[in-house]
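1. Below: sequence and its predicted model.
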Amino acid sequence: MKMVRPTVSVIVAAYNAMPYVTRSISSVAEQTTGRDVLEVIAVDDGSTDGTGEELERLSALYPGLIRVIHQENSGGPSAPRNVGLDHARGEFVFFLDADDHLGPEALERMVAMARRNGTDIVLGKMVGIGGRSLPMSMFKRNQPKTDVYSSRVYWALNPLKLFRRELLEQHGLRFPTGLPIGEDQPFTALAYLRASGISVVADYDCLFCTLRDDGGNTTVRTTGSEPRLRFLPHMIDLLLANVPPGPGRDHLAHRHLTVEVQNVLSHLMLEPRDQQEKTLARLAETVALIWHEGMNDRLSAMARLRLHLVRHEMLDEVVELVRFERELARTEVSTPVLIENGHAYARYPFFRDPARPVPDSCYDVTAQLGVRHHVARAELRGTTLHLAGHAYLHRVETRDVTTELVLRERDSRTEYRLPVTHTGTPALGADEDQGRYAYRRAGFAAAVDLATAAAGEPLADGLWDMCLAIGAQGITREVRIGSKRAGGVSGRPATHIVTGAGDAPRAITLHTTKPYGNLTLDIGEKKHRVTPHLVIGTARWSADDPTELVISGTSTLAEHPDVPLTIALTADTADTGVVAVVPVLRAPHSDDFAARVNVRDLAAGVWTGELRLGARGEWTMPLPALPKDLAPAKWRHRGLPWYARSASGTGGRFALRVAKTELVKAIVRRVKP
């Protein structure tokens, strides 16, 4: 037994988990954290398939890592998880199902996330294997620190996460043992509600969850609506007791009123009629505790319809709707919509059926309409932004199109709406919904002069996000554009130096955001500086003229055609203000540039220098120090010898001394032994 407190205690509740348990335990042993900071507490819950013996073998294979506890079968994972938790000593606890396994860096990344942000729970991205369905909406991006109300973490109520053990012990959190399924939900929900913060690792596949070939997953082998109706009221009571009324409670209730209600109805289909009636009555009573009219705005139309039928105990309609949903999932063809007075209504069962009056609000999908877009062109030429592509509202025919380009400054929220040219797209829509919907006029093209885009004035400095207000038949939805784009549309930042008529030069960078890849204009170097695009190389004497100093470099600016690039040398002499300006020449079809300084033209003194971009030196960079091994240049002027050599620069900067050779000192140096 290790005496040092482990960082993570991995708790594995195992029941008849062969052959999966071998990979599960091995994935812990192979973590990049190293075994010396881990402990595995494997609880064999009365297995009869050799799982217990395999755990003992693995314990011998990885000495000091695994503690195996054998017990009589408890009927579910709650009791063995609680036993493991009682024996855990780690700073953190991770619950790992015996048929799942970890990615090699999973624990290292999750622990680092928790420590860096001071959070009590970390969700690692989950991946389904063998057709296993998993919640994924919370893994769109990394979330260093969030909570249960401002994220989607509540949609993942399984306990397969990293918990700070102090949180669990401080609040006495354990798994309830009286529920055949759903026992993990109250445990995880209370942990979420008590946590000081929650983190999400979305950029690494942390946990691989397996759908077993033998149907041995608990939720698969436990059938019927009754077990699900046992834990749903439990969860609703938990919310009523721990979360005050308001948007926070509604956000959490949303999960149960959609996911759990749908699951119950799916299992209700397999029951006899009298049992279906009892189940629906119990479900209606349970839903009434948490549902209210104000929640409809956050629910999908299908969820609103489903709940309406449940609350009114319309059994025949419920059965028909469940069958409709299954067929919808099987065909993957979206339901047609009716466009009327600026609203879209899905033609789900019983829509405007006089025999079964259901409110139109149960069918209103206006806010749920999918938006599709694709950018085929996005480039800046001078001050003109060129955009082209297509955009449409899913299931809405492109008639009476009113799509506009929206440029919105991120901080001030100032926006300008600009017209686009609508173009034909006759084949669009053929590759989705079995070609049932056509979008023949979804194309758009725009050429926006940024010098006049702000109601005739130039766009102000800022980060200008690009959106399309996609409109057709009186319905408009807005979408950021760029995440879907052609292969030839680069997402790399491209910084341009542009000028308008009589205007000072400005930096404009066309780029895409991370991680979503949406197009944005950075005007005025808010995030993308100009000077890093100018890299000055080592200065050397020309091979053709030993008194010509060649200063070379590279420019990765996308464009600066009318803006001068020069080398400015300033002399440290009695004649203040002496400056020599040398043009920089850019090599054709290349990022390379060079300036040639003829030192014979320089007056005596110490010359410092900088690279200037812009007629007034709007951007400057100091020249780097001359190489120490650079030999002096020598020449004669009016019969007298001159030289130019490196001088001691300040802070590693360029310094060139130009002077006449003092003949007496030179002779003394020559004859001196």
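-> Right, received. Where do you want to start? Since the model is a prediction, treat every value here as computed from it, not as a measurement.
2. hey, let's count contacts and neighbours off CA atoms from now on
-> OK.
3. can you give me the strands for the stretch 51-200 of the chain?
-> 66-71, 92-95, 101-102, 121-129, 143-146, 162-164, 198-210 (DSSP state E, counting those that start in this stretch).
4. alright, now check it against this:
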Amino acid sequence: MLRASVVVPVYNAGEHLDRCAASLTTQTLSPDSYEILFVNDGSTDDSADRLHRIASEHAHVRVHHQENSGWPGKPRNVGVALARGAYVQFVDQDDELAPESLERLLALAERNQSDIVLGKVFGTMAGPSNVFKRTVERCTVKDAPLMESLTPHKMFRTSFLREHGITFPEGRVRLEDQLFMARAYVRARTVSILGDYPAYQWVRREDGGNNSGGATTATDYYGHLRAVVRAIHEGTEPGELRDHLLRRSYRVELLRPVTEPRVLQRKGKHLAEYFDVVRRMALECYPPGVRQGLPAVTGLRAALLEEGRLDSLVELATRTRRIKPRVAVEPPVWRDGKLAVRVVVHHVRGDGEPLGLVRRDGDWYLDPELLRGIEGAEDWKVEDPFAYAAGELLLQDTTTGHWWYPDAELTPSLRALGDGRHQVVMEGETLIDPALLSGGEPLAPGHHEVWLNSQMLGVGRRARVASHSRPHVAVGRAGGQVVAPRWAGPHAQLRLTAGGVGARPLTLVRRTLAATASHPGGRRVALRVGRSLPRGARRRARTWASRTHKWSLS
């Protein structure tokens, strides 16, 4: 048996198919240990010809043709049925796998006998997700936030899918990915997460061709969400776990039409239609424990929804969209090769005053000034001021878009404001280790911006870690290169510029490639320039070169 099968549904992919295929055929995994299955779903363009050419050039590529089924569900199912690999990795025709993805994902899967392996996602369709904050050898939906990652671009043990009959719905079914993943997660005994290597590049096409097309109604969309909810009910017993898993769809999908910006964009009958549909679903499909576990503002929205108070939801959205984060940062200092960054963050209302709580008769109540005059919202009791409270720093590589998380989290606390008012704040010191932050390797040469995610009282915000006073921060050295922190741009955002030894390896590689562009070897030119670079830089150079689909670095 092969170690893996990569399943790619194809429909009118055009030139995107060549880019996708190049990333799959050039994996570091030995070609004789995996196969690539392209399932052509009745394409009417030149995709069939492209697939035949690709298969003729690569012995481990197989092509299956079928009549058009409408959406990717059936071709994925056909791919699983045809797969000869112990594991199946789903890839969409517009996307790519980074060069070491299969090798790393399989090592993690085989080491843990995993049913599912999540590879870190990056690209123009993906923002930062702390699901991929770090590599996790073994977890389940009981102890990891897996429901926050519901796309199918993952690796699955083939026998796991077959034994449990886990398939995609076929035809034009909205939320088909969520339905598939809900069925898989509740049955998986071991899930692994590859967080230290950006594995799956999720690409937004300029023509929008990789988005589900066609208009939909509220009734249609939420009818499909009911199927996802049913799958969770079928795979769990009543109780805390079921409530926990359902909370994600309640918070993200069900409350979306009654939360800013959607509830402020829709008007009249259009808004009323969505409100009626989601309210009915909230009352019929979700146990009371789902709403009870929500944080303050989110729980208030849920209560107003279930009580039928649309006008109150609109007014609440008008006020909460003005809530902003306020970040205070102390001058960062170097400590044992790590940059220590201490921050404090709190949220303020639209009038600039802190978003607060009041204490009365031993109970906490949400900020009266935020809720004043909103029918059904005043005197909203907050059971736990720290429910869902979270804060963390993260860095973005401005060249690749990769997000990295230092191994630290901020701590929530209450600060007295006087007259019985308090505010929730998140604070703490984060040690940024430039020598290890990038998946255990040094930061790539270039610029890395520092951001802060905060979640307090059910309001989540991302903010720049910035200081308009621009205090001096010393230059450090880590991972064999100079790391210069500075306050950059009009926002005075903290930015780490990695350089020094090996500071411009990609420039060197690009110039070398350009100089040999006329070499008769064409796509097969192999350059040994990578050998002279530091290990991390050599890997990044190989990654960049492979994405040109013309070069390989040895």
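-> On my side now, so go ahead. Here the structure is a predicted model, which means the values were calculated and not measured.
5. Dump the strands of the stretch 51-200 of the first structure to TSV, plus mean neighbour count.
-> Formatted as TSV, the strands of the stretch 51-200 of the first structure follow (neighbours: other Cα atoms under 10 Å):
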stretch	mean neighbour count
strand 66-71	18
strand 92-95	24
strand 101-102	24
strand 121-129	23
strand 143-146	18
strand 162-164	27
strand 198-210	21
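6. mind putting the ones you listed in JSON lines, distance to Ala580 of the first structure included?
-> Listed next are the strands of the stretch 51-200 of the first structure as JSON lines, based on distance: least, Cα to Cα, whole Å:
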{"stretch": "strand 66-71", "distance to Ala580 of the first structure": "76"}
{"stretch": "strand 92-95", "distance to Ala580 of the first structure": "66"}
{"stretch": "strand 101-102", "distance to Ala580 of the first structure": "65"}
{"stretch": "strand 121-129", "distance to Ala580 of the first structure": "60"}
{"stretch": "strand 143-146", "distance to Ala580 of the first structure": "53"}
{"stretch": "strand 162-164", "distance to Ala580 of the first structure": "65"}
{"stretch": "strand 198-210", "distance to Ala580 of the first structure": "53"}
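7. Alignment lookup: Gly124 of the first structure to the second structure.
-> Taking TM-score structural alignment, Gly124 of the first structure has Gly119 as its aligned residue in the second structure.
8. Look up how far Tyr200 of the second structure lies from that match.
-> Gly119 of the second structure is 6 Å from Tyr200 of the second structure, where distance means Cα to Cα, to the nearest Å.
9. Name the residues contacting each of the two.
-> Ser101 (Cα atoms under 8 Å, 6 or more residues apart in numbering).
10. Give the aligned equivalent of Lys269 of the second structure in the first structure.
-> Per TM-score structural alignment, Lys269 of the second structure is aligned with Asp274.
11. Which of the three states applies to its match?
-> In three-state terms, and counting by DSSP: H, G, I helix; E, B strand; the rest coil, Asp274 of the first structure is helix.
12. Run a quick neighbour tally on it.
-> Neighbour count of Asp274 of the first structure, defined by other Cα atoms under 10 Å: 8.
13. Would you mind stating the distance between it and Leu549 of the first structure?
-> The value you get for Asp274 of the first structure to Leu549 of the first structure, if Cα to Cα is used, is 97 Å.
14. Which residue ranges of the stretch 451-554 of the second structure form strands?
-> 459-464, 476-478, 481-488, 493-498, 525-527, 551-553.
15. can you redo these as JSON lines with mean neighbour count?
-> Converted to JSON lines, the strands of the stretch 451-554 of the second structure look like this (neighbours: other Cα under 10 Å):
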{"stretch": "strand 459-464", "mean neighbour count": "17"}
{"stretch": "strand 476-478", "mean neighbour count": "19"}
{"stretch": "strand 481-488", "mean neighbour count": "20"}
{"stretch": "strand 493-498", "mean neighbour count": "24"}
{"stretch": "strand 525-527", "mean neighbour count": "16"}
{"stretch": "strand 551-553", "mean neighbour count": "21"}
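16. Ok, which of those strands comes nearest Gly14 of the second structure?
-> Set against Gly14 of the second structure and scored by Cα to Cα, the strands of the stretch 451-554 of the second structure come closest in strand 551-553, at 21.5 Å.
17. From the chain's centroid, how far away is the closest one?
-> 29 Å (Cα atoms, centre = their mean, to the nearest Å).
18. packing partners for that strand?
-> strand 525-527, helix 535-547 (3 or more Cα pairs under 8 Å, 6 or more residues apart in numbering; DSSP states H and E).
19. what's the counterpart of Val12 of the first structure in the second structure?
-> Aligned counterpart of Val12 of the first structure in the second structure: Val8 (TM-score structural alignment).
20. Next up, identify which helix or strand its match is on.
-> strand 2-10 (DSSP states H and E).
21. Now do the buried residues in that strand.
-> 3-10 (16 or more other Cα atoms under 10 Å).
22. cool, and stretch 16-34 of the first structure?
-> Result for stretch 16-34 of the first structure [16+ other Cα under 10 Å]: buried residues 16-18, 20-25, 27-29, 31, 33.
23. Would you mind putting those into TSV with distance to Ser47 of the first structure alongside?
-> Output for those, formatted as TSV (distance: Cα to Cα, whole Å):
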residue	distance to Ser47 of the first structure
Asn16	5
Ala17	8
Met18	10
Tyr20	13
Val21	12
Thr22	14
Arg23	17
Ser24	16
Ile25	16
Ser27	21
Val28	21
Ala29	22
Gln31	26
Thr33	30
